[in-house]
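**Student:** Could you look at this predicted model? Sequence included:
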Amino acid sequence: MSLTSAATLATLDRTGPRRITDLAGIEGVTQPAMTVLVRVMEESGLVERRGDPSDKRVTLVWLTEAGASYVRARRQAGAQAFAGLIDKLTDDEVEALTAALPALLHLAALDSQDQEGPKQ
């Protein structure tokens, strides 16, 4: 799976259903490229397209259970890899990482807000 596909699945998991144009902007690809990517992921059973309940003219891309399962498995694998690396750090380095966690969590929250777009 491409990095863009994996990132798109993670975005859908984190932010919920999105328009293809929104996903293209978030992932930094063209709308036609995202359309092709969504089609491939749809054929793989990772996403599905559904009408927007609030505006039937709009089609949203939804994460399927298979897509959510893939995202969870990737996150778990990443967490295990980081845990293995952290085990190799000195106590001082672990302490420095621990001290940096509030700032890192704040950065993640800011990034998430940016990807959600402006509030209505």
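**Tutor:** Okay, I see it. Predicted, not measured: the structure shown is a model, and the values here were computed from it.
**Student:** CA atoms for contacts and neighbours, from now on please.
**Tutor:** OK.
**Student:** would you list every one of the strands in the protein?
**Tutor:** 47-52, 55-63 (DSSP state E).
**Student:** Select, out of those, the one closest to residue 77.
**Tutor:** Taking C-alpha to C-alpha, strand 55-63 is the member of the strands of the chain nearest to residue 77, at 19.7 Å.
**Student:** Now do residue 6 against residue 99, distance only.
**Tutor:** Shown here: residue 6 relative to residue 99, a distance of 30 Å by C-alpha to C-alpha, to the nearest Å.
**Student:** Columns mean neighbour count and distance to residue 83 on top of the strands of the chain, output as JSON lines?
**Tutor:** Putting the strands of the chain into JSON lines (neighbours: other C-alpha atoms under 10 Å; distance: least, C-alpha to C-alpha, whole Å) gives the following:
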{"stretch": "strand 47-52", "mean neighbour count": "17", "distance to residue 83": "30"}
{"stretch": "strand 55-63", "mean neighbour count": "16", "distance to residue 83": "28"}
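**Student:** before we go on, here's another structure to hold up against the first:
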Amino acid sequence: MIELPRKAKGERPSYFEDGTLDSMLSMLLALAGEVVVLRERLDSAERIIDGSGLLTDRIDAYRPSPEVAAKREALRAQFIDLVMRPVQQEYENLQEKAARQESYHKAIDLCISG
């Protein structure tokens, strides 16, 4: 397996005026790359395990039990939280900034009126 450097040399390319959009694009492309790798690995596993196609048919027909479905839902929610973490952090930062500005404006209004 080829080892790639953890960080690219040079500046990250910018495609949009808003750096947040560039970050979102990077996240989306990284996620898409992971999906492609997972699909290839799953395809390889299915071909190795069952060349006849019976396993694939069984996988397609499989219906998880309520317990398995609940576990998968928890894993899905965890994954979405992980992927969306940068967006959530930015949203929280904006809320904190708005709260500080509101507090500042209230203090100014009190000074002016009081």
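**Tutor:** Noted; the coordinates are in hand. Keep in mind that this is a model prediction, so the values were computed, not measured.
**Student:** What does the TM-score come to for these two?
**Tutor:** Once the chains are overlaid, their TM-score stands at 0.34 when taken by TM-score structural alignment, normalised by the length of the second structure; 62 aligned residues with a C-alpha RMSD of 3.8 Å.
**Student:** out of residue 6 and residue 99 of the first structure, which sits in the more crowded spot?
**Tutor:** Legend: neighbour count by other C-alpha atoms under 10 Å for residue 6 of the first structure and residue 99, higher for residue 6 (16 against 11).
**Student:** got a list of what the residue lying closest to the more buried one once chain neighbours are set aside touches?
**Tutor:** Excluding the flanking residues, the one nearest residue 6 of the first structure by C-alpha to C-alpha, 6 or more residues apart in numbering is residue 71, at 7.6 Å. With contact set as C-alpha atoms under 8 Å, 6 or more residues apart in numbering, residue 71 of the first structure has these partners: 6, 9, 10, 13.
**Student:** Select from the residues you listed every entry located in helices.
**Tutor:** Among the contacts of residue 71 of the first structure, the ones falling in helices (DSSP state H) are 6, 9, 10, 13.
**Student:** out of the residues you listed, what pair is the most spread apart?
**Tutor:** Using C-alpha to C-alpha for every pair in these, the one that comes out farthest apart is 6 and 13, at 10.6 Å.
**Student:** Not counting sequence-adjacent ones, nearest residue to the most centrally placed residue in the second structure?
**Tutor:** In the second structure, the residue lying closest to the centroid (C-alpha atoms, centre = their mean) is residue 83, at 1.7 Å. Nearest residue to residue 83 of the second structure in three dimensions, chain neighbours excluded: residue 27, at 7.5 Å (C-alpha to C-alpha, 6+ apart).
**Student:** Please tell me how far residue 100 of the first structure sits from residue 24 of the first structure.
**Tutor:** Counting by C-alpha to C-alpha, the gap from residue 100 of the first structure to residue 24 of the first structure is 32 Å.
**Student:** The two: which is more packed in?
**Tutor:** Legend: neighbour count by other C-alpha under 10 Å for residue 100 of the first structure and residue 24, higher for residue 24 (20 against 11).
**Student:** thought that one was touching residue 37?
**Tutor:** No - the pair residue 24 of the first structure and residue 37 fails to qualify as a contact (C-alpha atoms under 8 Å) at a distance of 9.8 Å.
**Student:** rewinding a little: closest one to residue 92 of the first structure out of the ones in helices among the contacts of residue 71 of the first structure, please.
**Tutor:** Nearest to residue 92 of the first structure among these is residue 10, at 32.4 Å by C-alpha to C-alpha.
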